[in-house]
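Visitor: can you look at this prediction? I've put the sequence above it.
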Amino acid sequence: MADDPNISGGFSDILDQSEIDKLLASADVQKKTHIYRADGQRLDAATGPKVETYDFRNPVFLTEVELRRLRLMHEDFIRYLSARLSLFLRMEFALKMAKLTTLSYLKFTEALPNPTHLCLFKAEPLFGVGILDINPRLALTIADRMLGGRGHSVKAERYLTEIEIGLIEDIIMIVLEEWCGQWKQEQELHPQIIGHETNGRFLQTSPKDAVILALTLEADFGDCAEQMQIGVPYYTIEPLVKSMQARRQKDTTVATSVAKKAEWQPIYEKISIPVRAEWDAFELSLREIAALRVGDVIEMPAGIVEKTRLLLNNTPKYEGTVGIEGDRVAVNLVKKITETEIAPPKPYGR
């Protein structure tokens, strides 16, 4: 059977490993996608636009840099709010940022707990309605403190009554005033409460696909530890974010631009500056200096008079020639000494 030509010829059809790799590589090659312009012309792959994936169901309106800037702003807001609430309630009110993120309005409302207390507010003159979510246990504990209680946590899981809502509105206004105050560099905002709700599933203050900037706070008040949330539509704060970006870009441009030319101010006329003329003549040893006596004559180089340095506040600024002007010794300024011409101090022995 070993001499059968059919069997021996079958071995020649077996592929080696290199040929298998070539077949696999050719199968993995994807067909290039052609990109066409609006006029029908095909763009070259080398000079064509950069194509990136985009999720229309979960759009991202804020970059990581912008979110980081907003996070820093809200950290200041939380610090000021904690101090103000502590003074108002005469009891420590600790706040900490749990999360600052963007999500759709539908996901934001579906994630709201039940029961809860929702406050609908506006920040005039901006468009859109914001939502402040406060846990009922925290709200009842605050209301108990405002009525003279010790601030112990209220265990009841229920909706707030009209009287309790009236009390808690003072706290809500403080929160909204501090939130609006963090945007004062961009625009002056005035908070306004427009309503209260108890269930977020029936809210229709924004489209379902609207992007919400959601801030989650962890509040510790007495022995009560609950959360608060502030949700604001992105289209509401978009003018403020753009103004903040433009202002930061302007500050960066000014910082990197050429320094402004110094201008003379009238107040400079009364500033006194010590002026001194000196020569860099020669060096003496410590023994020679100790041997100097009154009446000794020190020889100077012949051209030293023409190399007189004028120092302003101990800084060499001009070089000139010493001469006699009437009954005074004068220095005729010849040139200005630049910073590169100022020689570093010579090291001396210890």
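Guide: Nice, I can see it.
Visitor: use CA for all of it now, contacts and neighbours both
Guide: Will do.
Visitor: can you point out the buried residues in the strand or helix carrying residue 332?
Guide: Element membership of residue 332 [criterion: DSSP states H and E] is strand 328-336. Neighbour counts over strand 328-336 (16 or more other Cα atoms under 10 Å) mark residue 331 as buried.
Visitor: residues in contact with the closest residue in space to residue 218 that isn't next to it in sequence?
Guide: With Cα to Cα, 6 or more residues apart in numbering as the criterion, residue 218 has its nearest non-adjacent residue at 4.6 Å, and that residue is residue 227. Under the criterion of Cα atoms under 8 Å, 6 or more residues apart in numbering, the neighbours of residue 227 are 134, 135, 138, 216, 217, 218, 219.
Visitor: name the helices or strands packed onto the strand holding residue 332?
Guide: With contacts defined as 3 or more Cα pairs under 8 Å, 6 or more residues apart in numbering; DSSP states H and E, the packing partners of strand 328-336 are strand 315-325.
Visitor: structure B:
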Amino acid sequence: MSEENISDDELTALFGDDEENDGGDGPPVEDSGGGSSPSEGELIKTHDWGEKRRLSTDQMRTLNDLHDQFAKSYGPALSISMKRQVDIRLSEEPRQTTYGEFVAALPNPTSLNRFVLPPLEGPAAINMDLALALPIIDRMLGGTGDAVEEDEIRSPTQIEERVLQRVLKSLLEALQTSWSKVIDVEPAFTTAESIPYYLQLTQLADDVVVVAEFDVAIRDEFGPILEGAKLSICYPYILLQPITAKLRSGSFASAGGMAINKDLRDSLEKVKVPLYGILVRDRLRMHDMLEMEVGDVLTFRTNLDEASEVVIGKNRVFWARPGVIGRRHALRVEAFINPEQSSPLELTADTNTDEVSPTDVSDEVEQVSSGGSFDVRMQ
């Protein structure tokens, strides 16, 4: 078999295009069209084999629910302190990272507060951007609490740190309430630093921590004052390790939901709502109203046998019979109002078959009666 030399043109024809497309790195990759290679515009998420993970997806979901509830409760508390509308929400789901990466991402200077959560052993940290901390301090000291420019950001003084920690006390209370769905803790501040590297939260920079980050926005009646400020909470994994078995989203949801419903029910029982009865309702021409004088009599086209409406808040709820108890006016509930029922209910003898005579029961509502129609005199 004779040997044949391959020319440069033939080599270029064989490999030139592939080398040009692939940059000359390695052999050409054949596209089989089987869908194994990503199409243009498809998002490919790379897997980092060096990523530090200790908690499962289910456990992280529990922490997400816990801190979402914390954000919803701490926002109103901070609003009361600042007398401004404060919105707090999770920037993203809590993430697992290393302590070194957490510290490296913090601004310098910042407001970094170390706290403990007994009976859990070990410290955690709360970081608040100075762009958020300084307006809060200014507001608490009687200022306007306006946003500060980037070149005006500075480390807080010792007095300002004391003022800020008084404000952050409500933060720990909200955090304690949220954690109570998993474990009862008693959080308390220990130290504060403005330079992140001075706060030694873990022994090694490679130690795993869980970080929950929040976006904070402050508004007044004229519009936004501050937007995009950051608040973050960092938990070392060694702190959470003893309670990993309790970090189950199902148990948190059931226990938390029952507690929330109970708190909501207890709060609603104390709410006062306006309640009033509409005895008559009619239309009046504007001409007649403009000529109305003291002593004029308004006659309504309403029969006393028709029920009165009982309104709670802004909703029509009951049909009721007007009357008196002793020297007080009263309304006796006869039926619920059907949303589709627009005309008053006729209060006949069949409305309440078990009706007791007012003479039989001393506190029974005495029915108001007249000759079938009535007048209302303006005095």
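Guide: Alright, I've got the coordinates. Values in this document were obtained by computation on a predicted structure and should not be read as measured data.
Visitor: TM-score for this pair?
Guide: TM-score for the superposed chains, counting by TM-score structural alignment, normalised by the length of the first structure: 0.53, backed by 203 aligned residues with a Cα RMSD of 2.8 Å.
Visitor: re earlier: inside helices: which ones of the contacts of residue 227 of the first structure?
Guide: residue 138 (DSSP state H).
Visitor: where do the helices sit along the stretch 151-300 of the first structure?
Guide: Taking DSSP state H, counting those that start in this stretch as the test, the helices found in the stretch 151-300 of the first structure are 162-181, 234-256, 286-290.
Visitor: just name the most buried of those.
Guide: helix 162-181 (a mean of 17; mean count of other Cα atoms under 10 Å).
Visitor: other residues contacting that helix?
Guide: 77, 80-81, 84-85, 123, 139-140, 142-143, 146, 188-191, 193.
Visitor: now with 7 Å, please.
Guide: The contact list for helix 162-181 of the first structure (Cα atoms under 7 Å, 6 or more residues apart in numbering) reads 77, 81, 139, 143, 189, 190, 191.
Visitor: in those residues, find the pair that's most separated.
Guide: For these, the maximum inter-member distance is 27.0 Å, found between 143 and 189 (Cα to Cα).
Visitor: so who does the residue most central in space within the second structure touch?
Guide: Nearest to the mean C-alpha position of the second structure, by Cα atoms, centre = their mean, lies residue 72 at 3.1 Å. For residue 72 of the second structure, the contacting residues are residue 88, by Cα under 7 Å, 6+ apart.
Visitor: one more time with 10 Å, if that's ok
Guide: Contacts for residue 72 of the second structure (Cα atoms under 10 Å, 6 or more residues apart in numbering) come out as 87, 88, 89, 90, 174.
Visitor: which of those residues sits closest to residue 248 of the second structure?
Guide: Once Cα to Cα is applied, the member of the contacts of residue 72 of the second structure that ends up nearest residue 248 of the second structure is residue 90, at 19.5 Å.
Visitor: how near is the aligned partner of the closest one in the first structure to residue 104 of the first structure?
Guide: By TM-score structural alignment, residue 90 of the second structure lines up with residue 97 in the first structure. In this view, residue 97 of the first structure and residue 104 of the first structure are 20 Å apart by Cα to Cα, to the nearest Å.
Visitor: tell me which of these two has more neighbours.
Guide: residue 104 (21 against 17; other Cα atoms under 10 Å).
Visitor: what about the contacts of helix 162-181 of the first structure, which are in strands?
Guide: 190, 191 (DSSP state E).
Visitor: nearest to residue 312 of the first structure among the contacts of helix 162-181 of the first structure?
Guide: Distances from residue 312 of the first structure to those, taken by Cα to Cα, are shortest for residue 77, at 49.0 Å.
Visitor: residues near whichever residue in the second structure pairs up with the closest one, how many?
Guide: In the second structure, the residue matched to residue 77 of the first structure (TM-score structural alignment) is residue 70. Per other Cα under 10 Å, the neighbour tally for residue 70 of the second structure reads 23.
Visitor: wait, residue 70 of the second structure sits on residue 89?
Guide: Yes - counting by Cα atoms under 10 Å, residue 70 of the second structure does reach residue 89; the two are 9.1 Å apart.
Visitor: so what's the match of residue 77 of the first structure up against?
Guide: 64, 88-90, 171-179.
Visitor: quick check: angle from the strand holding residue 332 of the first structure to strand 315-325?
Guide: Angle of strand 328-336 of the first structure versus strand 315-325, following axes from the mean of the first three to the mean of the last three Cα atoms, to 10 degrees, is 140 degrees.
Visitor: does residue 209 of the first structure really touch residue 109, like I thought?
Guide: No - using Cα under 10 Å, residue 209 of the first structure is not in contact with residue 109; the gap is 11.5 Å.
Visitor: the two: which is more packed in?
Guide: residue 109 (18 against 15).
Visitor: excluding its backbone neighbours, what's nearest the more buried one?
Guide: residue 200 (5.1 Å).
Visitor: over to residue 135 of the first structure?
Guide: residue 116 (5.4 Å).
Visitor: residue in the second structure matching that neighbour?
Guide: Match for residue 116 of the first structure (TM-score structural alignment): residue 110.
Visitor: show me what contacts that match?
Guide: Counted by Cα under 10 Å, 6+ apart, residue 110 of the second structure has contacts 127-133, 153-156, 192-196.
Visitor: sorry, back to before: farthest pair in the contacts of residue 227 of the first structure?
Guide: Taking Cα to Cα, no two of the contacts of residue 227 of the first structure sit farther apart than 138 and 216, at 14.2 Å.
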